[in-house]
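# Sequence and predicted structure, then a few things I'm wondering about:
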Amino acid sequence: MDCAYFDAGVCRSCSLMGEPYATQLAGKQRHAEALLAPFGVGRWLPPVASGERDYRNKAKMVVGGTVDAPTIGILDADGYGVDLEACGICSPGHRAAFPVLARFISLARIAPYDVARRTGELKHLIVTESPDGELMVRFVLRSTEPVGRLRKHLPTLLAELPQARVVTANILPEHKAVLEGEQELVLTEHQTLPMRLNDVTMHLRPQSFFQTNTAIAEALYAEARDWIRELAPDRAWDLYSGVGGFALHLATPTDASGEDAPDRGVPGPIVTGIETSVEAVASAELSRSDAALARVRFAAGDATAFALGAAPADVPDLVVVNPPRRGIGPELARWLEASDVSHVLYSSCNAASLARDLAAMPSLRPVQARVFDMFPQTTHFEVMALLAR
């Protein structure tokens, strides 16, 4: 993939841009294999490739420039806005929406935030596109001052951007490099964005994490379900469950042939999902209720504390973990090592922290693993491993 922004030196976020995609994928596979080599992976499945471009379903774009000429993209070293409206890794739906959003910023007179002077209001936009082409648009603001104008001109935005299902104002008063603030004001009738993957529909709330690459997330969840069906566990925990991607896929009933059969099939395991984000748990619960899945439940809490506080009789056959980049950490790893859990499905966005965690669980060995290229044009990727005691 070629990128004019990269070639001009105005954006270097995609560090592998211009490198042949086959070379990128092979390098990620080698890196994963090298990190996990000490643990004797029983079988490496071929890596799952992504489309080279148009893959991002979520874009966090800094707003710079002026109220009459806003830029949507990043800031340069001096704090000035660099417009990236034609970014090739963003979805076509994003690229179509950015010019409309730029016009709306001017119409509603929302001054871009000036980082150096700490003036202005609009810090960045967070835009998420569903597999059906609907959008969630979040305006991250310094204060509630522009909210009245957002509401006043919202009909104009929805007329020009009818695919915008959810529009919100997120309030981030602090001057610091974080994604969002705690306060979220939903401005539209709809409050969730349906994300339809495989036979599961997840209802995404504004502050809920979702995998960035829809096609690869779909492949990841489908593969996890296939691996776990072969194990046929009675009970499972999904720790760091997010909006419930793994738990909802595992809990969907199947018929005797293994085909998805939500209305008539063999029930999946009883699944408990644990996640610190209250918003993500609310999303997962809505999805569970919508799908009428009685054998899965979600609760807000710390994954490690939940495991350490469980009674021995409540420990399941299988534990799924999908932690942030830091991994599950030594405390949860020690608990898993000492537990009676027979299998762990570990999905990692950082193979280095996965390797550290595996070193702390010597009796749980990776019987198979697979790389999923969630982030083409960068050095990052997802790797999923099935551990057996």
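Yep, it's here. Numbers count the residues shown, from 1 in each chain.
# contacts and neighbour counts: CA atoms only from here.
Will do.
# mind listing the strands for the stretch 201-350 of the chain?
Applying DSSP state E, counting those that start in this stretch to the stretch 201-350 of the chain gives strands spanning 235-239, 270-275, 296-300, 318-321, 343-348.
# nearest to residue 29, of those?
Set against residue 29 and scored by Cα to Cα, those come closest in strand 343-348, at 13.8 Å.
# quick check: angle from the biggest helix by length in the chain to strand 235-239?
The longest helix of the chain (DSSP state H) is helix 214-231. Orientation check (axes from the mean of the first three to the mean of the last three Cα atoms, to 10 degrees): helix 214-231 against strand 235-239 gives 150 degrees.
# Run through who's touching helix 214-231.
Helix 214-231 is contacted by residues 48-50, 55-57, 131, 197-198, 211, 245-246, 249-250, 258, 345, 372-374, 386 when judged by Cα atoms under 8 Å, 6 or more residues apart in numbering.
# now stretch 142-162
With Cα under 8 Å, 6+ apart as the criterion, stretch 142-162 contacts 97, 100-101, 104, 107-110, 113, 120-123, 164, 169, 171-174, 187.
# the helices in the stretch 151-300 of the chain, which residues?
For the stretch 151-300 of the chain, the helices defined by DSSP state H, counting those that start in this stretch occupy 214-231, 245-251, 278-290.
# Counting neighbours, which bits of the shortest one end up buried?
Spelled out, that is helix 245-251. 245-251 (16 or more other Cα atoms under 10 Å).
# Check stretch 132-145 too.
Of all the residues in stretch 132-145, those buried under the rule 16+ other Cα under 10 Å are 133-143.
# Use this one as the comparison:
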Amino acid sequence: MIKENDIFIVTGADYTSEGIGLAKVNDFPIFINNLIIGEEAEIKITKVMRNFATGKIIRFTKKSSDRITPLISETIHLAGCQFTQLDYAKEVEYKLSKVERALRVIGGISFKIEKIHAAKNPYFYRNKTVLPFGKRKNGKIYTGLFRHNTHEIIAMEKTHLDDELTSTVIAEIRKLIEKYNYEIYDEISHTGQIRKVMVRVSYYLREVMVVLITKDEQISNLDAFCRDLVMVCPNVTTIIQNVNSERTNVILGKKEKVLYGHGVINEELHDLKFTLSSKSFFQVNTLQAEVLYERALTIAGITKNDVVLDAYSGTGTIALLAAQKAKQVIGVEIVKDAVKDAEVNAKHNNITNVKFFKDDAGAFLTREIKNYNFSVVIVDPPRKGLSDEFINTLLKTLPPKIMYVSCDPATLARDLKKLTRKYNIEHIECVDMFPRTAHVETIVGLILKK
């Protein structure tokens, strides 16, 4: 019987789906942050649940040759940064095997994935970040990320994933919060003014959006705050106040006010221009997004005769790229603001053979299949994967090709198990969109069985 505070010597055997080290004591799983496969460590049990326990490393008795010194030492303690201490080549290798195992175990699919596209630089790639604020007893403001499984902020001057321009801008924001004596929000007492800051950076055009997330709408000296920030950070082209007065972990509130600029920034992707608002979905790794979309559309083999459905179309990135190859593209997205962004992006790029609809993808396909003879269906769903309704509709309407872009191997395997009743898997590739984390993108090409 394992109890809290028990001490064990364990060996790293695997990783959880979130990249946490996994060891076993008498076949009982122990999750241990910062433990690499093959390493031995003395651990202390910190919590015991019904099906697993968590442990903390006291000391290593054997370190892996795959362990590296993290670029920023604090990152080994952060949520969502589990591979910061692992050699990048080994991280990529593990991610490929993770996808293959999910397909085999969950989907019953044995498929050798030949290629995973590693990032040229696994650091400083994120074009969007959201950071909380903290305040020291001496009045100094700090930003950082949460310690794994806690709400404790680990103070960091910069992170190892965010665009370095983001860190420069946030450093100036901290100074201005001190200058204007703004109160930092406390989630326990629900007091204070400034909750978090969100920063978006366009990789190619170097435009910066700052979203100051506040509890209260009325904040003094915001005009002066904006003026000072733009003076020291000329790349900042727009500043937005987002008001979130609720007791919630949801980051953004419903009300926004543009304080400076036009409320959007511009980015380029494969020579197309995209306008991004604060709530626009856009892949956080611009360079790897270009790889992902180029490979997906190449595998799809779209021609000038194809009518394409882009389900979960977001701000229209894939749809607009596909429209350059296809006869017609229909994009379907449930988020109203994303549909508006997609329409603006189509207009800016003078692309006329694409239409966007605000609708549920499954309902749209069921209703409109008689009006559109879709030859290719592209799906890029959130982590939860495809809905049963959408899969059932695909299996009834039977478009000749399906291109599935997935950010979660488990839900991908689940969905492919259903789709392969009527489809053959033709091709699978992976793209490491999120280096130094446990997440990976997978592209699957499916062809209707004859």
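Thanks, I have the structure now. Model, not experiment: these values are computed from the prediction.
# about what we covered before: please indicate which of the contacts of helix 214-231 of the first structure are buried?
By 16+ other Cα under 10 Å, the contacts of helix 214-231 of the first structure give 48-50, 55-57, 197, 211, 245-246, 249-250, 345, 372-374, 386 as buried.
# Just to be sure, residue 16 of the first structure is in a helix?
No: per DSSP: H, G, I helix; E, B strand; the rest coil, residue 16 of the first structure lies outside any helix segment and is coil.
# Show me what it lines up with in the second structure.
Superposed on the second structure with TM-score structural alignment, residue 16 of the first structure falls opposite residue 83.
# What is the burial count for its match?
26 (other Cα atoms under 10 Å).
# for the one 3 residues further on, same thing?
Taking other Cα under 10 Å as the neighbour definition, residue 86 of the second structure ends up with a count of 22.
# now swap in residue 9 of the first structure and tell me
The number of residues near residue 9 of the first structure, taken as other Cα under 10 Å, comes to 9.
# ok, now how distant is it from residue 124 of the first structure?
22 Å (Cα to Cα, to the nearest Å).
# For the match of residue 16 of the first structure, which non-adjacent residue is closest in space?
residue 436 (4.7 Å; Cα to Cα, 6 or more residues apart in numbering).
# need the contact list for the one you found.
81-84, 88, 91, 122-123.
# Most neighbours among those, which one?
With neighbours defined as other Cα under 10 Å, the most crowded of the contacts of residue 436 of the second structure is residue 84; it has 29 neighbours.
# quick one: what helix or strand has the closest residue to that residue other than its chain neighbours in it?
Spatial nearest neighbour of residue 84 of the second structure, chain neighbours left out: residue 436 (5.1 Å); criterion: Cα to Cα, 6+ apart. In this assignment (DSSP states H and E), residue 436 of the second structure forms part of neither any helix nor any strand.
# same deal with residue 35 of the first structure?
helix 21-36.
# Report all helices and strands that that helix contacts.
Secondary-structure packing of helix 21-36 of the first structure (3 or more Cα pairs under 8 Å, 6 or more residues apart in numbering; DSSP states H and E): helix 351-359, strand 365-372.
# 10 Å instead?
On a contact count with 3 or more Cα pairs under 10 Å, 6 or more residues apart in numbering; DSSP states H and E, helix 21-36 of the first structure meets helix 351-359, strand 365-372, strand 382-388.
# List the buried residues for it?
For helix 21-36 of the first structure, by 16+ other Cα under 10 Å, it's 21, 24-25, 28-29, 32-33, 36.
# Could you do stretch 355-366 of the first structure as well?
Under the neighbour-count criterion of 16+ other Cα under 10 Å, stretch 355-366 of the first structure has 355-361, 364-366 buried.
# Ok, stretch 372-379 of the second structure next?
Buried, per 16+ other Cα under 10 Å, within stretch 372-379 of the second structure: 374-379.
# Could you do stretch 98-116 of the first structure as well?
98-99, 101-115.
# Can you lay out the helices of the stretch 151-300 of the first structure as a markdown table showing distance to residue 72 of the first structure?
Below are the helices of the stretch 151-300 of the first structure laid out as a markdown table (distance: least, Cα to Cα, whole Å):
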| stretch | distance to residue 72 of the first structure |
| --- | --- |
| helix 214-231 | 23 |
| helix 245-251 | 30 |
| helix 278-290 | 27 |
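# I'd like to know which of those helices is closest to residue 300 of the first structure.
Nearest to residue 300 of the first structure, of the helices of the stretch 151-300 of the first structure and by Cα to Cα, is helix 278-290 at 5.8 Å.
# and that closest one, which stretch of the second structure?
Helix 278-290 of the first structure maps onto residues 336-348 of the second structure, going by TM-score structural alignment.
# ok, residues contacting the matching stretch?
266, 272-281, 313-317, 319-320, 323, 331-333, 350-359 (Cα atoms under 10 Å, 6 or more residues apart in numbering).
# Tabulate the helices and strands packed on helix 21-36 of the first structure (a markdown table), appending distance to residue 3 of the first structure.
Compiled in a markdown table, these are given as follows (distance: least, Cα to Cα, whole Å):
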| stretch | distance to residue 3 of the first structure |
| --- | --- |
| helix 351-359 | 28 |
| strand 365-372 | 23 |
| strand 382-388 | 24 |
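# Among those, which comes closest to residue 66 of the first structure?
With Cα to Cα as the criterion, residue 66 of the first structure lies closest to strand 382-388 of these, at 38.2 Å.
# returning to what we had before: can you tell me which of the helices of the stretch 151-300 of the first structure is most buried?
Of the helices of the stretch 151-300 of the first structure, the one with the most neighbours on average (mean count of other Cα atoms under 10 Å) is helix 245-251, at a mean of 26.
# what stretch of the second structure lies opposite it in the alignment?
Under the criterion TM-score structural alignment, helix 245-251 of the first structure matches residues 317-323.
# mean deviation of the matching stretch from the first structure?
By mean Cα distance after the TM-score superposition for the first structure, the fitted stretch 317-323 of the second structure averages 0.7 Å away from its aligned residues in the first structure.
# gap between that stretch and the chain center?
Here stretch 317-323 of the second structure is found 20 Å from its chain centre; the criterion is Cα atoms, centre = their mean, to the nearest Å.
# ok, back up a step: just the ones of the buried residues of stretch 132-145 of the first structure in helices?
Among these, no member falls in helices (DSSP H).
# Let's have those residues in CSV, adding distance to residue 307 of the first structure.
As requested, these are exported to CSV (distance: Cα to Cα, whole Å):
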residue, distance to residue 307 of the first structure
133, 38
134, 37
135, 36
136, 34
137, 36
138, 35
139, 37
140, 35
141, 38
142, 38
143, 39
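# now, which of the residues you listed lie within strands?
135-141 (DSSP state E).
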